[in-house]
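[1] can't give you the sequence, but here's the structure:
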């Protein structure tokens, strides 16, 4: 595969976009160049259908001294970077390690994701002018790629007054190339809801560098001729000490951002952390009425599962807004320099040994979720409403058998009669949606809700399309918006 072809792709698109029709999701600071298609019409993503231009003006134009910004790629590495931590608390610092080719000054604009009157994000601060240099090439050992040896480029001291949330550092060179580094500002103060960003799954899909030679994820690697190889030749371990491929944003990140924008628009009391915080035991579930898993969250360590199960069993509700959750079991290990949880390991199907699917170890994901992964959905299908008299569908206008267009997409879950169910006092399936898989076999998706003996509610949407239906232009569904509000209001005990 030639250089020119590889360079056209952004993070994950080369290998995975076909399995996620929502892919990275729109980024508000790219609004001059990024568009989506709606009924064949080219529309800037930030324009809500029927509205005019962005209203609030909270997003200034990104710095640009060399014309319109251009997305950096992994072949030339015009500008690429990563952060020293996935999450940081107000008052702490976070380090950015950045390579710039050719060497030249660059700057960093920090954005916070949110509703912001429809803009989707707001610029919070800007770095001083920084000197960019070409960092050493990535190190690779048995397909594990790491840039832990890069020099420090900029240290951000996070002010104590910053709001917790999902943040993105936008890196821009003087000649107008741009890349991104996502991070979380976490806060464990009591709140109604704790949102957990799925950074473990994001890293599993990261093919950096997507250069036809060096990069590897838990799905793919390259052979000597630049051919993309499959899982049996992929990495067994991947490092968090490296940029994300292409534009620098993880695949599936848009799912989480869609939920954030919607939830902040309606004023839910939310604080933020990430999957590695759950793994490390930093989450005290007694401080929250619910834990929200807003996006594709496929890779779980035993510690993550244990802590989520403890949350449910002590009365904290769980909300899973995607599909294919908790499918692979993984381990997190220290980096070569001893930093905890900087290496993600998952052997998958390589070599002999015990299987690493949770369900193959007698620990079906259905025992926590209420449903579990069935497969990919090659083309979007309608989500078919079931048990329309249930309170989840109240005031949505949905009736039994109604079809919500395009809301079974990407991947799907369903109830498996032969797999164990969780203990529950009541349980219901709220959608039963037929579709055909890539082989033409008729299958179905289901949406699940149950109440645990502790009183906790556990909801699983069973489709990739639920979070985008909350806020994504061209995909938003008033039915899903109202149903999600019904669920969260009950969890938060709103009147």
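    Looks like it arrived, so ask away. A quick note: this is a predicted structure, and the numbers were derived from the prediction, not measured.

[2] When you work out contacts or count neighbours from here on, use the C-alpha atoms and nothing else.
    Noted.

[3] Do me a favour and get the end-to-end distance for stretch 297-308?
    13 Å (CA to CA, to the nearest Å).

[4] Just the helices from the chain, written as ranges.
    Per DSSP state H, the chain carries helices over the ranges 3-7, 13-16, 199-204, 253-265, 275-280, 302-313, 366-369, 468-471, 478-492.

[5] dump the residue contacts of residue 411.
    Taking CA atoms under 8 Å, 6 or more residues apart in numbering as the criterion, residue 411 is in contact with 19-20, 323-324, 373-377, 462-464.

[6] returning to what we had before: from the helices of the chain, which stretch is densest packed?
    The densest packing among the helices of the chain, expressed as mean neighbour count by mean count of other CA atoms under 10 Å, is seen in helix 468-471 with a mean of 26.

[7] Tell me how far it lies from the chain's centre.
    14 Å (CA atoms, centre = their mean, to the nearest Å).

[8] Can you tell me what sits against that helix?
    Contacts made with helix 468-471 from outside it, assessed by CA under 8 Å, 6+ apart, are listed as 22, 254-255, 258-259, 261-262, 407, 475-478, 480-481.

[9] Next, format these as TSV and append distance to residue 332.
    Written out in TSV, the entries for the contacts of helix 468-471 read as follows (distance: CA to CA, whole Å):
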residue	distance to residue 332
22	28
254	24
255	24
258	28
259	27
261	30
262	32
407	33
475	35
476	36
477	37
478	39
480	35
481	35
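
[10] ok, structure two:
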């Protein structure tokens, strides 16, 4: 069986081209998504009716606020006025200003360091909490005074792993007093408007019991980050052989706005979930990996649009949550595909992502007995992702219609869809399917079964839902464009790189609303058990390994 799992879509020879393909799609979609937020909305940013101006220099190590311990009141938070002027619409010259936080997440009230490099003499930092806010999508919760700018030293590249290192000094310390839990973008702005960039950070929840957990996929953001010329897919030559074998969180994100993959693959879902007002908690993939009991008692946990790189601990904690009755939603494709290891950097724990892929035998950690950082389905230690997801990654690149198979399913309630309805361009750029040649939980129900042709190979994309003995339900969209499609309007403002239209936006929005409401209510399998239909969909032969 190891041979079955030893190779598959996204194999090493394809990685460099795959990364470039996704980067082009992401960049276009980001620009399109920002264009959709043009307009003006005014209102309070701080508690006193203003954004609040305070020094970015503050004592580190602040304690979590009482609000953080009690949990976020999503409805009350989103009733506050938003600020529609948050986007980085004019990034300015390269290297004009950029930076990173020395922690991917903090508890409310804790501090973190900002490491900023700029050619400007002074700059400011504005902290925007991302949510719904009546459609503005963000609220300004804090703004710094003008801070002195400095041009930080050039990065270096580790000779053994080709990992980019910055070793920048800390520019400012930010304390998150009175910042509600959530996903944040810090906007760095050079004096005189010479440049703007984002720095993402999560104000995480201390507990998740009874709530739906939004998990920011920070490991995948970093793997695709090519700042300094190197990422997990290629180096300056563009070839796979020159890729980084380890990448560091101690650097900015390459994409023009500095937000990594957040705005395309995560922000639209967060806006929708907060608009619904369901109880939410926030965390990151790093936190789930580190804290064994973080998901205890959670109603549901959400993996968003592109969540490819997982540590074994993260996967074990997701699986344990499912087996304890927590629902899981996989709102993308190619999820839980790469097995990684997290190691410390000079700035703290879990700030180095190690993924040797096919070169795992060169990994000093593997030689010391750590699991090989190869694809989960590959030897040694093959453990295909389908045992958790229900579906398994089948390939890229594709661009195909999404075809509804099971319109009577509760997830399609209110969509008005009929069997065979097609939604153009909704399947892509990567896709998953039900493939019983790999470990597949049963009963599993296929809701959409879309023909695709991937590099000349006919196949299918599947959206699927399964339930387990604990009562948990697990849903997987099977397409990477699902979250992105939530913003599709058909008016040219968003999704224009794929041609996603208003029908796709309406479909994905209603299905996601149905999903989030049912999953927030507790173990979905107790009220909505899956009805296995694999034989019917695949004509009695079921899906087999290719």
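    Done, it's in. From a predicted model like this one, the values you see are computed outputs, not experimental measurements.

[11] hang on, the earlier thing: which of the contacts of residue 411 of the first structure has the most neighbours?
    Compared across the contacts of residue 411 of the first structure, residue 323 has the highest neighbour count, 33 neighbours, by other CA atoms under 10 Å.

[12] OK, contacts around the residue nearest to the spatial centre of the second structure?
    Relative to the mean C-alpha position of the second structure, the nearest C-alpha, by CA atoms, centre = their mean, is the one of residue 217, at 3.6 Å. Applying CA under 8 Å, 6+ apart, one finds that residue 217 of the second structure lies in contact with 284-285, 303-304, 306-307.

[13] And the furthest pair within those residues?
    Farthest pair in the contacts of residue 217 of the second structure (CA to CA) is 284 and 306. Separation: 13.1 Å.

[14] mind listing what the residue mapped onto residue 233 of the first structure from the second structure touches?
    With the correspondence set by TM-score structural alignment, residue 233 of the first structure lines up against residue 242 in the second structure. Applying CA under 8 Å, 6+ apart, we find residue 242 of the second structure in contact with 162, 230, 234-236.

[15] rerun at 10 Å
    Residues in contact with residue 242 of the second structure (CA atoms under 10 Å, 6 or more residues apart in numbering) are 16, 161-162, 230-236.

[16] Now, the contacts of residue 411 of the first structure that are in strands?
    373-377 (DSSP state E).

[17] in the stretch 201-350 of the second structure, which spans are strands?
    With DSSP state E, counting those that start in this stretch applied, the stretch 201-350 of the second structure shows strands at 212-216, 246-248, 280-284, 300-303, 309-310, 327-330, 338-339, 341-345, 348-354, listed in chain order.

[18] any idea how far the residue lying closest to residue 512 of the second structure once chain neighbours are set aside is from residue 207 of the second structure?
    What sits nearest to residue 512 of the second structure in space, not counting adjacent residues and going by CA to CA, 6 or more residues apart in numbering, is residue 411, at 7.9 Å. Taking CA to CA as the measure, residue 411 of the second structure falls 28 Å from residue 207 of the second structure.

[19] In JSON lines: the strands of the stretch 201-350 of the second structure, plus distance to residue 254 of the second structure and mean neighbour count.
    Listed next are those as JSON lines, based on distance: least, CA to CA, whole Å; neighbours: other CA atoms under 10 Å:
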{"stretch": "strand 212-216", "distance to residue 254 of the second structure": "18", "mean neighbour count": "27"}
{"stretch": "strand 246-248", "distance to residue 254 of the second structure": "13", "mean neighbour count": "26"}
{"stretch": "strand 280-284", "distance to residue 254 of the second structure": "20", "mean neighbour count": "27"}
{"stretch": "strand 300-303", "distance to residue 254 of the second structure": "23", "mean neighbour count": "26"}
{"stretch": "strand 309-310", "distance to residue 254 of the second structure": "18", "mean neighbour count": "26"}
{"stretch": "strand 327-330", "distance to residue 254 of the second structure": "26", "mean neighbour count": "27"}
{"stretch": "strand 338-339", "distance to residue 254 of the second structure": "21", "mean neighbour count": "24"}
{"stretch": "strand 341-345", "distance to residue 254 of the second structure": "19", "mean neighbour count": "18"}
{"stretch": "strand 348-354", "distance to residue 254 of the second structure": "16", "mean neighbour count": "20"}
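
[20] Nothing else from me, thank you.
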